[in-house]
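Engineer: need a structure here:
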Amino acid sequence: MLAIAINGSGGPNVLTPIETEKPVPASGEVLVKVAAAGVNGPDISQREGRYAPPRDASPLPGLEVSGIVEVVGSNVAAFGPGDAVVALTNGGGYAEYVTAPAGQVLPKPESWSWIEAATIPETFFTIQQTLVERAGLAADKTVLIHGGSGGLGTTAIQMTKLFGGTAIATVSTEEKAAYARQMGADAAINYREEDFVERTLALTNGKGADIIVDIIAGSYANRNLKAAAPGGHILQLAIREGAKSEINMGLILMKALTISGSTLRPKSAADKTRYASALKQIVWPAIANRRIRPPRIRTFPLAAAADAHRAMEAPDHYGKIVLVTEFGVSL
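Structural biologist: Next comes the predicted model:
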């Protein structure tokens, strides 16, 4: 099969098309013939050498796919050959075939295309794990979402609205602001033109955000403390601006704030199975009745994964990027 390997650590040029053997599903796994594979921030971090895969995971990049089940391993009853699915993989999604634990596989939503469906697993599993389960997303919560026009950001916006909460997104351009509002944001703050702390406080009558979803860190860390409501919860999901920050611990103390960090990939199979079950109950019906909508998508052929990464790292990027296999083109 064709797959994409990471040849050393560095820029997009280290992503190398290779010919390799199809994987064989172990007990409890399914083999998926990949139609499309989503591109995500953790893939870029892995390529740069900053996010090593777990020891038992594939060293190939790619954490989410859509496709058709080709083979099931032993002890798999929920799926069979020919089933249309989406899957959160443990790596190896940038390929024509990939294995995934059956508990991380869900039926492909009928109303979404193969390309649209490939954008679901990584971001929705992450937001279920963090915003919903860990931070207690509810109808009375105001959520400040940094990177509000990206894949993770728009998923957080849509989940916030699905639960009845208020979503405030930060973005870098008016075009991205319009997109965030289109995806359901109640307000969009262009951080190049407005201070997101002052604007968040103004939008919440001085209270601040109950939950903050942050992928930036660096200079944002202390500002998030100022923008948070008393008893607020800050979810640190990435550190694009750097891991080191100087913060005012007094704000954490006096506001009784919670700061939690989390990455999805090292979570146990049991945890990921639980997230999948929750998504099937909550999100799949919302997709069917169009309360959850597909993001803006750009596509690239699987062999052009390096170009896809360049596009994702460009300043004008927003929405999701998806790699399409020859099989996916034929569907």
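
Engineer: C-alpha from now on. contacts and neighbour counts both.
Structural biologist: Fine.

Engineer: hmm, who's touching the top helix by length along the chain?
Structural biologist: Secondary structure of the chain per DSSP state H: the longest helix is helix 269-288. Residues outside helix 269-288 that contact it (CA atoms under 8 Å, 6 or more residues apart in numbering): 101, 103-106, 109-111, 124-125, 128-129, 162, 292-293.

Engineer: again with stretch 232-248
Structural biologist: By CA under 8 Å, 6+ apart, the list of residues contacting stretch 232-248 from outside reads 130-131, 135, 209-219, 221-222, 224-225, 228, 255-263.

Engineer: now do 6 Å
Structural biologist: 210-218, 222, 257-262 (CA atoms under 6 Å, 6 or more residues apart in numbering).

Engineer: Which strands and helices lie in contact with the longest strand that the chain contains?
Structural biologist: Ranked by residue count under DSSP state E, the longest strand found in the chain is strand 29-39. Judged by 3 or more CA pairs under 6 Å, 6 or more residues apart in numbering; DSSP states H and E, the packing partners of strand 29-39 are strand 64-72, strand 97-101, strand 320-324.

Engineer: And the ones you listed: which comes nearest Leu251?
Structural biologist: Ranking the helices and strands packed on strand 29-39 by distance to Leu251, with CA to CA as the measure, places strand 320-324 first at 35.2 Å.

Engineer: what does the following helix or strand past that closest one contact?
Structural biologist: Moving toward the C-terminus from strand 320-324, the next helix or strand (DSSP states H and E) is helix 326-330. The contact list for helix 326-330, computed with CA under 6 Å, 6+ apart, reads Ala35.

Engineer: this one next, for a side-by-side:
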Amino acid sequence: MKAVVMRETGGPEVLSLEEIETPEITSATQVKVRIEASGVNPVDTKLRSRGLFLPDGVPAVLGCDGAGVVVETGSQVTQFRSGDEVWYCDGGLGGLHGNYAEYAVIEESVCCKKPVSVDFIHAAAAPLVLITAWEALFGRARLTDEKTLLVHAGAGGVGHVAIQLAKQAGARVLTTVSTKEKQAFVASLGADESILYREHGFVDQVMALTGGAGADVVLDTVGGDVFKASIDATSPYGDLVTLLDPGPAVDWKEARNRNLRVGFTLMLTPMLRHLPQARANQVAILSDCAEMIDSGSLRIHVSDSLPLDQAVKAHELIEQGRMQGKLVLIP
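Structural biologist: This is a model prediction of the structure:
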């Protein structure tokens, strides 16, 4: 089969389209999927440039998100049969088990039936960001309807679904964006207020919009200085959740003085630590989100879809940091 293979760390140019062996079912509980689309996420570019999670991970096929059609099932598979359309988040952390490819073999337990109302492109764009946003908002921050949420980079992959999930929960949503075009986009998703962070300091704007109280919950999808400044935008006894490593330069004094609950979300942990119950919980999240998508209360925005042989361009676009929504590769 054709797949995008990474044989060393480095820039986007280390990705090359190659012919490799098609994976085959080796366990009675596995399904083989013909991949129709694969989501591209910022974590893919970090793994490519900084190194893989798994020690002897190269050569590697990246891509955690996939959507496609089941073409074969193991003898003990009960939930799926050939022809079923599925979506999932699995693989892409090292070795040849990733989704920038034509086929994947995965465990039945991590697979979920695709929402019927969307195509494979939109389905493939969604799993990692949906699970990330859900776990951050409801698992870490315990978001409820009486709270005000600040989402950083609300037009991005995680941000644009976090806005919608929070509005479904009844929260008030503030978000930061870089352009007026993105301001209009997040408004269409239901954001109550958007802050052009390049024109105005977001901390002052958040304090003005909350009457000096600060946001009850802050979701940091950017890291670095944004995380550090977010401490001052979070209300006393509030929750500050980040998807990134804050680094060693954070002065935690103000966070302590505000009695903040600081949380971390890495939705890949169940894969990395082999936690079956946590993975089952993530599949349940996808199932709930599929119902929301099919009901029209949740939508996935795809900025562009590219052929598999343009994976280099896809990584370049992600690293430019101007993406709105998601980017997808099509085998």
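
Engineer: returning to that earlier point: distance between the longest helix of structure 1 and the chain's centre?
Structural biologist: How far helix 269-288 of structure 1 lies from its chain's middle: 14 Å, per CA atoms, centre = their mean, to the nearest Å.

Engineer: With structure 2 overlaid, how far apart is the helix or strand following that helix on average?
Structural biologist: Next in sequence after helix 269-288 of structure 1, counting helices and strands by DSSP H and E, comes strand 297-301. Following the fit onto structure 2, the mean deviation recorded for strand 297-301 of structure 1 is 0.8 Å by mean CA distance after the TM-score superposition for structure 1.

Engineer: From the rest of the structure, what touches the helix or strand following strand 297-301 of structure 1?
Structural biologist: Of the helices and strands lying after strand 297-301 of structure 1 in sequence (DSSP H and E), the nearest is helix 305-313. Helix 305-313 of structure 1 is contacted by residues Pro12, Asn13, Leu15 when judged by CA under 6 Å, 6+ apart.

Engineer: Then stretch 34-48 of structure 2?
Structural biologist: By CA under 6 Å, 6+ apart, the residues outside stretch 34-48 of structure 2 that reach it are 9, 65-69, 99, 102-103, 120-121, 124-125, 327-330.

Engineer: re earlier: starting at the chain centroid, how far to the longest strand of structure 1?
Structural biologist: Taking CA atoms, centre = their mean, one finds strand 29-39 of structure 1 lying 16 Å from the centre of the chain it belongs to.

Engineer: Identify those among the contacts of helix 269-288 of structure 1 that sit within helices.
Structural biologist: If you go by DSSP H, the contacts of helix 269-288 of structure 1 have Phe124, Phe125, Leu162 in helices.

Engineer: Could you dump the helices and strands packed on strand 29-39 of structure 1 into CSV with mean neighbour count and distance to Ala5 of structure 1 added?
Structural biologist: Output for those, formatted as CSV (neighbours: other CA atoms under 10 Å; distance: least, CA to CA, whole Å):
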stretch, mean neighbour count, distance to Ala5 of structure 1
strand 64-72, 27, 16
strand 97-101, 26, 13
strand 320-324, 26, 14
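
Engineer: mind giving me CSV with those and columns for distance to Lys176 of structure 1?
Structural biologist: Below are these laid out as CSV (distance: least, CA to CA, whole Å):
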stretch, distance to Lys176 of structure 1
strand 64-72, 24
strand 97-101, 33
strand 320-324, 13
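
Engineer: So which of the ones you listed is nearest Pro25 of structure 1?
Structural biologist: Nearest to Pro25 of structure 1 among those is strand 97-101; the distance by CA to CA comes to 5.7 Å.

Engineer: all strands for the stretch 151-300 of structure 2, in order.
Structural biologist: 172-177, 193-196, 215-220, 234-242, 261-264 (DSSP state E, counting those that start in this stretch).

Engineer: Count the neighbours of Arg140 of structure 2 for me.
Structural biologist: Neighbour count for Arg140 of structure 2, taken as other CA atoms under 10 Å: 18.

Engineer: State the distance from the residue most central in space within structure 1 to Thr263 of structure 1.
Structural biologist: Structure 1 has Thr123 as the residue nearest its centroid, 2.3 Å off, counting by CA atoms, centre = their mean. Thr123 of structure 1 sits 11 Å away from Thr263 of structure 1, going by CA to CA, to the nearest Å.

Engineer: Mark which of the contacts of stretch 232-248 of structure 1 are buried, thanks.
Structural biologist: Neighbour counting by 16 or more other CA atoms under 10 Å classes Asp210, Ile211, Ile212, Val213, Asp214, Ile215, Ile216, Ala217, Gly218, Asn222, Leu257, Thr258 among the contacts of stretch 232-248 of structure 1 as buried.

Engineer: out of those residues, what pair is the most spread apart?
Structural biologist: Of all pairs drawn from these, the greatest distance, 20.6 Å, lies between Asp210 and Gly218 (CA to CA).

Engineer: against structure 2, where does stretch 197-211 of structure 1 fall?
Structural biologist: Matched against structure 2 by TM-score structural alignment, stretch 197-211 of structure 1 falls on residues 203-217.

Engineer: Now do the end-to-end distance for the matching stretch.
Structural biologist: Termini of stretch 203-217 of structure 2 sit 13 Å apart (CA to CA).

Engineer: buried set for that stretch?
Structural biologist: Within stretch 203-217 of structure 2, the residues scored as buried using 16+ other CA under 10 Å are Val203, Gln205, Val206, Met207, Thr210, Gly214, Ala215, Asp216, Val217.
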